[in-house]
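A.B. asks: Model the structure of this input:
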Amino acid sequence: MTTRTSESTASARVRVSDLFGDQLFVHLGLVISVALMALPLVLAVFMSTQTPTEVYDVTNVGFGSAGFSNYWTALFDYNLLRYMINSFMMASIIVVGKVTLSLLAALALVYYRLPYERAVFMFILLTLLIPVPVRIVPLFQLMADLGWANTLLSITGPYIASATAVFLFRQHFMSIPESLVENARLDGVGPMEFLFRVLIPMSKGMIAGVSVITFVYAWNQYLWPLIVISAQKKQVVQVGIKYLQGASQSGLTQWGLIMAGAVIALLPPLVVLYALHRPLLETFAIQQK
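C.D. replies: Below you'll find the predicted structure:
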């Protein structure tokens, strides 16, 4: 009896040891992966506090002597704060417009009997196949004909419609039980009331996900604002970072100043992602402790 007990105890210890070893390797791999992904950001933060001489010294790894002066210079001397306000206004308008229009389009596609409904939906998806370079020239001509060039409308209007958002909301609405829809109809609930009182509360995670993706996408726009906006004071933050490359000191590019601008431009999307992370995790059924 004692021998069997000792054998079972030994086997249990072996299983625990194997399990601990497997988890150790998994966590070690995760830590290494996170460290490798975070390394460029850490180096950018270090460089943002360094002077041009310190940046070009490859042996200097760590915080520099410039401190936060590069951040202050980028924000106020090079008007990066103004560009960030422009980008925030642009991204906010695009998020609100895209989510609103996509919700209404998905509502019409799912809960209304439309002629050639599938053909309309396929036509919406086909717009995803048109590459951006093909659309730039005719879109710029359209903005010029409408008199929108060099205005906020030119960098927000073309991004309001989104086939991807319509597709995501449509698929989500189709997963809602039909019995819920029938009960709402029997109670005399109208389409818009059904949207605001039923669909939107049940789609918080999807709306949060689309909003985050849209905000980050709009915040990182560079090519289209560079083409359609001619006034420098109306430019967005990504183009503003490009302006920082023109700064030089003693013939050396001020990479510390550029990295400070890049770190500053990273903060608003990070804040938005953190603010909406709970509904995002609920959408993917990830439990939080």
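A.B. asks: rest of the way, CA atoms for contacts and neighbours
C.D. replies: OK.
A.B. asks: Can you tell me the closest non-neighbouring residue to residue 155?
C.D. replies: Of all residues not flanking residue 155 in the chain, residue 225 sits nearest, at 6.1 Å (CA to CA, 6 or more residues apart in numbering).
A.B. asks: swap in residue 214?
C.D. replies: Leaving aside its sequence neighbours, residue 214 sits nearest to residue 95 (CA to CA, 6+ apart; 5.9 Å).
A.B. asks: Show me what the helix or strand where the one you found lies is packed against.
C.D. replies: Residue 95 belongs to helix 80-111 when elements are defined using DSSP states H and E. Packing partners of helix 80-111 (3 or more CA pairs under 8 Å, 6 or more residues apart in numbering; DSSP states H and E): helix 152-156, helix 163-174, helix 204-219, helix 237-244.
A.B. asks: how far out from the middle of the chain is the shortest one?
C.D. replies: If I follow you right, that is helix 152-156. Remark: helix 152-156 is offset 19 Å from the chain centroid, using CA atoms, centre = their mean, to the nearest Å.
A.B. asks: buried stuff in it?
C.D. replies: Neighbour counts over helix 152-156 (16 or more other CA atoms under 10 Å) mark 152, 154-156 as buried.
A.B. asks: ditto for the third one
C.D. replies: Counting neighbours by 16+ other CA under 10 Å, one finds that the buried residues in helix 204-219 are 204-216, 218-219.
A.B. asks: Would you do the same for the sequence below? I want to compare the two.
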Amino acid sequence: MRYDRPLLDRLTHLLLILGVIVFGLPLWLALTASTHSAGALQSGIAPLWFGGEGLANYWQLLSQPIAGLGVSALRLLANSLVMALGIAIGKIAISLLAAYAIVFFRFPCRTLCFWLIFVTLMLPVEVRIVPTYGVVARFGLIDTYAGMILPLIASATATFLLRQSFMSLPQELFEAARLDGAGPLRFLKDFVLPLSKTNLAALFVIMFLYGWNQYLWPLLAANSPEHATAVISLKNLVQSTDTLPPWQLATAMAVMTVLPPVAVIIAMQRFFVRGLTDTEK
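C.D. replies: Coordinates of the predicted model:
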């Protein structure tokens, strides 16, 4: 049933348009600025339309080492992609097994184990950053992909969300699979995973964005430009020279840093929405 409220509809659309402008204007300014020359951006007036240096700026970032960093933007984006994929896949794998064990296995202190995992949500990365860095340094994993990924692959949030999803599955399904001779791994592979694919897709998007936008940990764990990520290199790009910052390159790098998360969201939008809203199995 739909109510005919033209004034409310216009107000809603106006708020949506204002929201798009507020969130989209910085991206538009970065996109247009990345197509101008350095001299055009030193005037103090942000260009609102495209210039003629876009291809040259992007090609310079992708094909040549960035001054002060020693690596190209392509290497930085590849590092970010490896880290984001490693964190997303690792978080889902560990959380999947943990939630599966908590829901479908009967063992002592099962509820206590879940709440101990859940309590870790109260400990942000900043609180445990010093002991985490000490452990990673002791194992010799500083400035490696493993050191950048492994400390971040445990996720209480993903475990909680998957637990809630698994609890919506009928217990009779597990009993029927057991009567048919299906073991725990087969039940996980043939029943739980197919029924939870939309939830896993939604979690993948969330965890990929979490890994891609990491700043503090890769700033500490990656000491060399060969393992630096695109996000932490934006600041270094602006401060890499003693002259005026190359804003045309900085804005082009910002645009390229935004594109992979946007591509993941667009590609998995349908699964992402279904995974967050579909509760029927």
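A.B. asks: Got a TM-score for the two of them?
C.D. replies: Once superposed, chain against chain, the TM-score is 0.89 (TM-score structural alignment, normalised by the length of the second structure); 270 aligned residues with a CA RMSD of 2.0 Å.
A.B. asks: quick revisit: from the buried residues of helix 152-156 of the first structure, which is closest to residue 16 of the first structure?
C.D. replies: Of all the buried residues of helix 152-156 of the first structure, residue 16 of the first structure sits closest to residue 156, with 57.1 Å by CA to CA.
A.B. asks: what's the counterpart of the residue nearest to residue 155 of the first structure in the second structure?
C.D. replies: Matched across to the second structure, residue 225 of the first structure falls on residue 218, judged by TM-score structural alignment.
A.B. asks: Nearest residue to residue 128 of the first structure in space, please, no chain neighbours.
C.D. replies: Per CA to CA, 6+ apart, closest to residue 128 of the first structure is residue 163, 6.8 Å.
A.B. asks: How about the contacts made by that neighbour?
C.D. replies: By CA atoms under 8 Å, 6 or more residues apart in numbering, the contact list for residue 163 of the first structure reads 124-125, 127-128.
A.B. asks: what lines up against the residue nearest to residue 214 of the first structure once you look at the second structure?
C.D. replies: So residue 95 of the first structure corresponds to residue 88, using TM-score structural alignment.
A.B. asks: Tell me who's in contact with the residue nearest the centre of the second structure.
C.D. replies: In the second structure, the residue lying closest to the centroid (CA atoms, centre = their mean) is residue 209, at 1.3 Å. Residue 209 of the second structure sits next to 84, 261 when contact means CA under 8 Å, 6+ apart.
A.B. asks: Now which residue in the first structure aligns to it?
C.D. replies: For residue 209 of the second structure, the aligned residue in the first structure is residue 216 (criterion: TM-score structural alignment).
A.B. asks: and if you look at residue 110 of the second structure?
C.D. replies: Aligned partner of residue 110 of the second structure by TM-score structural alignment: residue 117.
A.B. asks: hang on, the earlier thing: by how many degrees do the helix holding residue 95 of the first structure and helix 237-244 diverge?
C.D. replies: If you take axes from the mean of the first three to the mean of the last three CA atoms, to 10 degrees, helix 80-111 of the first structure sits at 150 degrees to helix 237-244.
A.B. asks: re the thing from before, the closest residue to the match of residue 110 of the second structure other than its chain neighbours: how many residues sit nearby?
C.D. replies: Nearest non-adjacent residue to residue 117 of the first structure, counting by CA to CA, 6+ apart: residue 109, 6.7 Å away. Using other CA atoms under 10 Å, residue 109 of the first structure has 20 neighbouring residues.
A.B. asks: Could you do residue 186 of the second structure as well?
C.D. replies: With other CA under 10 Å as criterion, residue 186 of the second structure counts 13.
A.B. asks: and the match of residue 225 of the first structure, what is it in contact with?
C.D. replies: Listed by CA under 8 Å, 6+ apart, the contact set of residue 218 of the second structure reads 148, 228-229, 232.
A.B. asks: ok, and it, which helix or strand is that part of?
C.D. replies: helix 216-221.
A.B. asks: Which residues in that helix does the neighbour count mark as buried?
C.D. replies: Here helix 216-221 of the second structure shows 217-219, 221 as buried, counting by 16+ other CA under 10 Å.
A.B. asks: hmm, which of the contacts of residue 218 of the second structure are the buried ones?
C.D. replies: 148, 228-229, 232.
A.B. asks: which residues are in contact with stretch 74-85 of the first structure?
C.D. replies: 233-237, 240-241, 244, 257-258, 260-261, 265.
A.B. asks: try it again with 6 Å
C.D. replies: The contact list for stretch 74-85 of the first structure (CA atoms under 6 Å, 6 or more residues apart in numbering) reads 235-237, 261.
A.B. asks: Throw those residues into CSV and include distance to residue 36 of the first structure, thanks.
C.D. replies: Output for the contacts of stretch 74-85 of the first structure, formatted as CSV (distance: CA to CA, whole Å):
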residue, distance to residue 36 of the first structure
235, 33
236, 30
237, 27
261, 22
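A.B. asks: closest to residue 32 of the first structure among these?
C.D. replies: Distances from residue 32 of the first structure to these, taken by CA to CA, are shortest for residue 261, at 27.5 Å.
A.B. asks: which one is residue 88 of the first structure nearest to, not counting chain neighbours?
C.D. replies: residue 219 (7.1 Å).
A.B. asks: and the gap between the one you found and residue 150 of the first structure?
C.D. replies: Distance from residue 219 of the first structure to residue 150 of the first structure, counting by CA to CA, to the nearest Å: 18 Å.
A.B. asks: Residue in the second structure paired with residue 270 of the first structure?
C.D. replies: Going residue by residue (TM-score structural alignment), residue 270 of the first structure aligns to residue 262.
A.B. asks: Average separation of the helix or strand containing that match from the aligned part of the first structure, please.
C.D. replies: Residue 262 of the second structure belongs to helix 247-267 when assigned by DSSP H and E. If you overlay the two and look at helix 247-267 of the second structure, the average distance to its match in the first structure is 1.0 Å (mean CA distance after the TM-score superposition for the first structure).
A.B. asks: Show me what counts as buried in that helix.
C.D. replies: 247-257, 260-261, 265.
A.B. asks: Packing partners of the helix or strand following it?
C.D. replies: For helix 247-267 of the second structure, the following helix or strand on the C-terminal side (DSSP H and E) is helix 269-277. Applying 3 or more CA pairs under 6 Å, 6 or more residues apart in numbering; DSSP states H and E, one finds that helix 269-277 of the second structure makes contact with helix 197-212.
A.B. asks: ok, average deviation of the helix it packs on from the first structure?
C.D. replies: Its aligned residues in the first structure lie a mean 0.9 Å from helix 197-212 of the second structure after superposition (mean CA distance after the TM-score superposition for the first structure).
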